[in-house]
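> Pasting a predicted model and its sequence here:
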Amino acid sequence: MSVTPHDESFMAAAIRLSRRHLGRTATNPSVGCLIVKDGVIVGQAVTALGGRPHAEPQALAEAGEAARGATAYVTLEPCSHHGKTPPCAEALIASGVARVVISVTDPDPRVSGRGISMLRDAGIEVDAGVLEAEGRRSLAGYLTRQTKSRPYVTLKLAVSADGMIGRAGEGQVAITGPEARAEVQALRAETDAILVGIGTAISDDPLLTVRTPGLEAQSPIRIVLDPSLALPLTSKLVATARDVPVILVASEQVWPLSADAEGLPPSVLADYRGRATGLDPSFEPPTKGEVGKGRDPNSLAPVSNKSTSGNVAQGASPQPISPLVGEMPGRAEGGTAPADATDLDSRRAALEAAGVEIVYCNPYHPEILLPALATRGISSLLVEGGAKTARLFLEAGLVDRIQLYQAPVTIGADGIESPFDATDIPSGFAHMGTRIFGADRLDEYERES
């Protein structure tokens, strides 16, 4: 059977349904499924919170006997492997559906075409690739983590009419109106983690949570690039760390065991990428007996491993990225770096006692940090500031989507200049559309494949 406009209409509804649980299904993708018989939806579901049960068995259960002879519309190829739950392909076969329409095939090597083969071998008609571009957009986080071993990165900027993103020395400045700010809250709610530089964290003292009534529990993990642990203990981030997770990405030089590594940063240690970052829960930091083991004493080159090879840093700068002076602690208003080792140990202990997690992974190497975040199951990352942090990810070639808000307000001569505006979007990005929120304009751009 050829794909019809009705197929596209039902798949569009399944894709809309899938977005309901974005950012809330752990490492599993948020998938939408509709069971349709004689043009009527008899069952529908989205992947449950936490990732289980999957969408298909829930939708089939709702449809009951009506599923026999029906068509199932699924945004991602049904799984074919036995995990904590039986394969969804088997559930569809057992239900007696006559046809399955799929938007995106699953790149997971445990599935990748096997789900489709199982269905066809059982005599079920399968059509794949329906509204694939839209389906890929809704599954972007999952697909990026599967194919590139890193989160999907969205860069969000709000720019004034004179090209500024804030005013020097004044902390947070409202550039966009309430309608645009509500849209940003919705974006945070469907994102796994949000990231800012230490300069922004100190000058703005942001919460970085979701404040839309009813969605507060969907606040993303909050990440700060903080090389010298300069985040004030009185900041809102520290004060709320036990309510919503906060991760500080500190320099390897302030790693507590670095002094035992003959003065070398821990990035030169074997297995450091998965261990000292603390982002792979299967590893612990190396013990003192392991420090320096297995390294070449004549080499200061970082040790690579599987997580930083292949297409992980595709498009990224192959050379280390220098620290960004404007983001270095002590230069932003209100923050100073710890003075010595004793002060550093005290600061570290106080931050951890407040519930802040500290990981040691060069903050200015996103090509290392992002795969480490992926090992924790973080599939989507929102970069919100500041200007130098935005440039860091752009120059590394690790931004997948840009959300550029333009507002009619004027900041003036003491403004902080945006790294770009609508007239000089970085090369390699395609304009995907424009939306209007009150007096503000949102233009979205996606990296061209």
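Received the coordinates, thanks.

> C-alpha from now on. contacts and neighbour counts both.
Fine.

> Give me the buried stretch members for the helix or strand where His6 lies, please.
In the assignment (DSSP states H and E), His6 maps to helix 5-18. By neighbour count on 16 or more other C-alpha atoms under 10 Å, the buried set for helix 5-18 is Asp7, Glu8, Phe10, Met11, Ala12, Ala13, Ala14, Ile15, Arg16, Leu17, Ser18.

> Can you list the helices and strands that that helix packs against?
strand 32-37, strand 40-46, strand 71-76, strand 99-104, helix 132-138 (3 or more C-alpha pairs under 8 Å, 6 or more residues apart in numbering; DSSP states H and E).

> Helix 5-18 and the second one, what's the angle between them?
Here strand 40-46 runs at an angle of 30 degrees relative to helix 5-18 (axes from the mean of the first three to the mean of the last three C-alpha atoms, to 10 degrees).

> Not counting its own residues, what contacts strand 40-46?
17-18, 20-21, 30-36, 54-56, 58-63, 66-67 (C-alpha atoms under 8 Å, 6 or more residues apart in numbering).

> Presented hereafter is structure B, for comparison with structure A:
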Amino acid sequence: MRRAVALSARGLGATSPNPVVGCVVLDATGKPVGEGWHQRAGGPHAEIHALAAAGDAARGGTALVTLEPCNHTGRTGPCAQALVAAGIARVVYAVADPNPRAAGGAATLAAAGVEVEAGLLAEEAAAVNAAWLTSVRRGRPHVRWKYAATLDGRTAAADGTSRWITSAASRADVHRLRAESDAVLVGSGTARADDPHLAVRGVPGARQPLRVVADTEATAVAPGARVLDGAAPTLVAVADDVPEERAARLADRAEVVRLPRAAHGRGLDVAALLAALYARQVRSVLLEGGATLAGAFAAAGAIDEVTGYLAPALLGGGPHALADAGITTIADALRLRVTDVTRVGPDVRITAVPATPHEER
């Protein structure tokens, strides 16, 4: 199963709006004879690739799959039936399918006399598939907030300079995160200060994400902005009450969507923005905006994962990584559970997810 989880990660950035899945097939003696992963949306599922590699050796064997085999016919046939037809005797899967349209594969397999087990390495498999699982369970994209800061939590110096706080190795790693995401999102402050490009560079074969700018007043994205260069699709979200002429000047280089303003404070309504992206098949968002936008997402309860790149440096002044998130007392702090700590060049990359109530205690 650990091999199947590793295989599933190969599909990150290529399968949306479908899940990433890995599969390993063992023969009747327990020897690995086939493996595969879901490589692209609309293509064969992981089980089909693994069964094809195994051939007749699959009969009487075991299939280990990171997600419950699907039970419906979409652009491909049901994997549960394919496993039965191949003569698989036992199926072990990590995570139950929460999608009501595709669920039921385990029951179909059991009804056909296949031995079925669930839950092996469920946490590891779910972590790789977090974007898709969030989108199914919550009906919105999974949001990963990425930031880079010094050890004292500053994202820029007092004079506004920020290039480069972290190393070239960390910046290259961010492009990997972009390549695994359906959309990259910044706010008007970042658009004005940095004129970011937001496209993926240095990742061979990467599918370019949708570049998104939350430009509430339709004034931050200038006609010659790098985000409008055509290297990747771009969406600019503006308030629904801004003058038409402001929004129209961007319409020939980007999709412009009008959204309601936030009920409290500045900016756009976060839920409406995520709903608009979800409607465009976006299932994962890399939030690269500054402190204000990150604070708005945190206040809205819309941060599912945090990846911080910490440089071994101190500034003492300058902006913090996170602005007002509606938290006024330590008891209301958004507690996180660290899932990974990795050295990236001279920097440290920390990944964390919101803690459950039990973990908070």
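Alright, I've got the coordinates. On a predicted model such as this, the values are computed, not experimentally measured, just so you know.

> if I line the two up, what does Leu235 of structure 2 land on in structure 1?
Under the alignment by TM-score structural alignment, Leu235 of structure 2 pairs with Ile247 in structure 1.

> right, and that match touches Cys361 too?
No: taking contacts as C-alpha atoms under 8 Å, Ile247 of structure 1 lies outside contact range of Cys361: 11.4 Å.

> More neighbours: which of those two?
Cys361 (31 against 22; other C-alpha atoms under 10 Å).

> quick one on the thing from earlier: winner for burial among the helices and strands packed on helix 5-18 of structure 1?
strand 71-76 (a mean of 30; mean count of other C-alpha atoms under 10 Å).

> so it corresponds to what in structure 2?
The aligned range for strand 71-76 of structure 1 is 62-67, by TM-score structural alignment.

> That stretch vs structure 1 - mean distance after superposition?
Compared with structure 1 after fitting, stretch 62-67 of structure 2 deviates on average by 0.8 Å (mean C-alpha distance after the TM-score superposition for structure 1).

> The stretch 301-449 of structure 1: strands as residue ranges?
357-360, 380-385, 401-406, 415-417, 429-437, 440-447 (DSSP state E, counting those that start in this stretch).

> likewise the stretch 101-250 of structure 2?
Using DSSP E, counting those that start in this stretch, strands in the stretch 101-250 of structure 2 cover 115-118, 142-150, 183-187, 210-214, 234-239.

> Could you export these as a markdown table, including distance to Leu250 of structure 2?
Listed next are the strands of the stretch 101-250 of structure 2 as a markdown table, based on distance: least, C-alpha to C-alpha, whole Å:
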| stretch | distance to Leu250 of structure 2 |
| --- | --- |
| strand 115-118 | 50 |
| strand 142-150 | 26 |
| strand 183-187 | 16 |
| strand 210-214 | 12 |
| strand 234-239 | 8 |
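
> number of nearby residues for the counterpart of Glu305 of structure 2 in structure 1?
When structure 1 is aligned by TM-score structural alignment, the residue opposite Glu305 of structure 2 is Arg401. As a burial measure, Arg401 of structure 1 scores 21 neighbours (other C-alpha under 10 Å).

> How about the contacts made by Arg401 of structure 1?
Val153, Thr154, Leu155, Glu444, Tyr445, Glu446, Arg447.

> can you do 7 Å?
Val153, Thr154, Leu155, Tyr445, Glu446, Arg447 (C-alpha atoms under 7 Å, 6 or more residues apart in numbering).

> cool, Glu360 of structure 2 as well?
Arg335.

> so Arg145 of structure 1 touches Ala374, yeah?
Yes: taking C-alpha atoms under 7 Å as the definition, Arg145 of structure 1 is a contact partner of Ala374 at 6.4 Å.

> which neighbours do those two share?
Pro151.

> Enumerate every residue touching the spatially most central residue of structure 1.
Nearest to the mean C-alpha position of structure 1, by C-alpha atoms, centre = their mean, lies Ser380 at 1.6 Å. The contact partners of Ser380 of structure 1, by C-alpha under 7 Å, 6+ apart, come to Gly141, Pro151, Tyr152, Val153, Thr191, Asp192, Ala193.

> Show me what the last one aligns to in structure 2.
Correspondence of Ala193 of structure 1 to structure 2, assessed by TM-score structural alignment: Ala183.

> number of nearby residues for that match?
Neighbours of Ala183 of structure 2 (other C-alpha under 10 Å): 27.

> Test my guess that it contacts Val285.
Yes: using C-alpha under 7 Å, Ala183 of structure 2 makes contact with Val285 at a distance of 4.8 Å.

> Out of the contacts of Ser380 of structure 1, the closest to Leu131 of structure 1 would be?
Gly141 (17.5 Å; C-alpha to C-alpha).

> can you count the residues close to the aligned partner of that closest one in structure 2?
Alignment note: Gly141 of structure 1 maps to Ala131 in structure 2; criterion TM-score structural alignment. For Ala131 of structure 2, the neighbour count with other C-alpha under 10 Å is 30.

> Provide a list of residues in contact with Ala131 of structure 2.
With C-alpha under 7 Å, 6+ apart, Ala131 of structure 2 has these contacts: Pro141, His142, Arg283, Ser284.
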